[in-house]
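Asker: dropping a prediction and its sequence here:
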Amino acid sequence: MVFTFEQAIGLVIATAILGLSPGPAVFATVARSLSHPFRITLFFIMGIVLGDLIFAMIAMGGFAFLVAQHEIYFLILKWLGGAYLIYLGGKTLLSPSSVKHIQTVETEGKWKLVVSGFLLTAGNPKDLLFFVSFLPAFIDLKTAGLTDMLLAAILIVITFIATLCFYAGLVTIAGNWLNNPKAVLWLDRMAGIILVIVGLMVLLFS
């Protein structure tokens, strides 16, 4: 196993900060929480992270396959991925706070919530590109085995579940927080800094 404890901790911390940054998954989770009990909203969260798990495994498996073909593919993906993360971080840092008015949604069945959550992730191919760019900073995909990849994917999923459950479980506080421009701006800035740092890590150390 090449995925070290230090890398795992770094991956969890970076993922948690990015997961707390307001985005489509956060706003959709809070909207469902306004219409459903927490235990029902969990089905929506499971759908979201199922999509994240699939994207993470595709990203790592595809990256490892390309790297196995030729070293040049690793260098190309490394530079493109690092540059993409720095671009996302810079864009997040410079953009105004993304406050949105959160409205309740109609009550949905459990399995419909799972499907809705999954489609929210699956319908955003940028998530796959993000994983391809993000993961090389924390796991050496040139030497990583299936166990390393599964562990990294599971850590990402558990962290995303925790951050989304935070918003769902504290929906009243979270709703007020997400409607506060200063709070959203602070979260966005934190996420932007993390993206830039991870982008530099990909370029300089991976």
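Answerer: Sure, I can see it.
Asker: going by C-alpha atoms from here, please, whenever you check contacts or count neighbours.
Answerer: Fine.
Asker: list the buried residues for stretch 90-106?
Answerer: G90, T92, L93, S97, V99, I102 (16 or more other Cα atoms under 10 Å).
Asker: next up, a second structure to put side by side with the first:
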Amino acid sequence: MFGIENLWLFIISGLLLNISPGPDTVLIVSRSASQGWRAGLVAVAGIGTGVFVHIFAAALGVSALLATSATAFTLVKLAGAAYLVYLGVKMLLAKPAEHGVVVQQVSSASFRSIFLQGFVTNVLNPKVALFFLAFVPQFIAVDAANKALAFVILGFIFNVNGMLWCVFLAVSAGFAGKKMKVSPLVAQWLNKSMGALFVALGVKLALADQR
């Protein structure tokens, strides 16, 4: 249907890929553990929205520019890496009082900031765009009548599966953080560890090549 082949294989492969830890996992777990599961779900919404941008860009052929232009790839890559490092440094320099306890009431401004973090970390990661260009077409028939539509449908399925996993992470980390009643010292240590991981991920992205 719609020129899609081996749908179940695509779904299973997508689930395994989504479970693999990365910047999204770090952001969701850190937000849920320090600010509650609602903050984690807002991060999930931002991440999912960012992935949809890549899906439609790839379907329209925009992402192909990143695959063929070294300059475009490098610019987007460095912007994404800089943002990840910025988030990491911000967490490393955060005062203990900001993360001493789990915060259940988060302001609307904080929710907007969390959403944008999830959104921007995905949109500015060219590896996500190249992944869709390399992975999704393998499940679209060569003679498909509308390849762009098939691409969007597969991308939607992949993203929904990923968001379901992310929702599970957010709720689990949120309730675990609340139940454990982490001390201010441990919470500060966890936050700085997450910050260091973000910096490392930013450096890794900056050094990534186009392949």
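Answerer: Looks like it arrived, so ask away. On a predicted model such as this, the values are computed, not experimentally measured, just so you know.
Asker: out of the buried residues of stretch 90-106 of structure 1, which sit inside strands?
Answerer: Of the buried residues of stretch 90-106 of structure 1, none are assigned to strands by DSSP state E.
Asker: now, those that are in helices?
Answerer: Cross-referencing those against helices under DSSP state H gives G90, T92, L93.
Asker: wait, which of those is closest to I173 of structure 1?
Answerer: Using Cα to Cα, T92 comes nearest to I173 of structure 1 of these, at 23.5 Å.
Asker: right, and the closest one touches M190 too?
Answerer: No: using Cα atoms under 8 Å, T92 of structure 1 makes no contact with M190, being 9.1 Å away.
Asker: so A208 of structure 2, which state does it fall into?
Answerer: With DSSP: H, G, I helix; E, B strand; the rest coil as the basis, A208 of structure 2 sits in coil.
Asker: give the aligned equivalent of it in structure 1.
Answerer: Taking TM-score structural alignment, the alignment pairs A208 of structure 2 with F205 from structure 1.
Asker: and the buried residues of stretch 90-106 of structure 1 as JSON lines, adding distance to M201 of structure 1?
Answerer: Below are these laid out as JSON lines (distance: Cα to Cα, whole Å):
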{"residue": "G90", "distance to M201 of structure 1": "15"}
{"residue": "T92", "distance to M201 of structure 1": "18"}
{"residue": "L93", "distance to M201 of structure 1": "18"}
{"residue": "S97", "distance to M201 of structure 1": "26"}
{"residue": "V99", "distance to M201 of structure 1": "30"}
{"residue": "I102", "distance to M201 of structure 1": "35"}
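Asker: ok, A122 of structure 1 - how many residues close by?
Answerer: 19 (other Cα atoms under 10 Å).
Asker: from what I see, it and L50 are in contact.
Answerer: No: taking Cα under 8 Å as the definition, A122 of structure 1 is not a contact partner of L50, at 9.3 Å.
Asker: once you drop chain neighbours, what's closest to the equivalent of P22 of structure 1 over in structure 2?
Answerer: P22 of structure 1 maps onto R31 in structure 2, with residues paired by TM-score structural alignment. With Cα to Cα, 6 or more residues apart in numbering as the criterion, R31 of structure 2 has its nearest non-adjacent residue at 5.2 Å, and that residue is G40.
Asker: cheers, nothing more for now.
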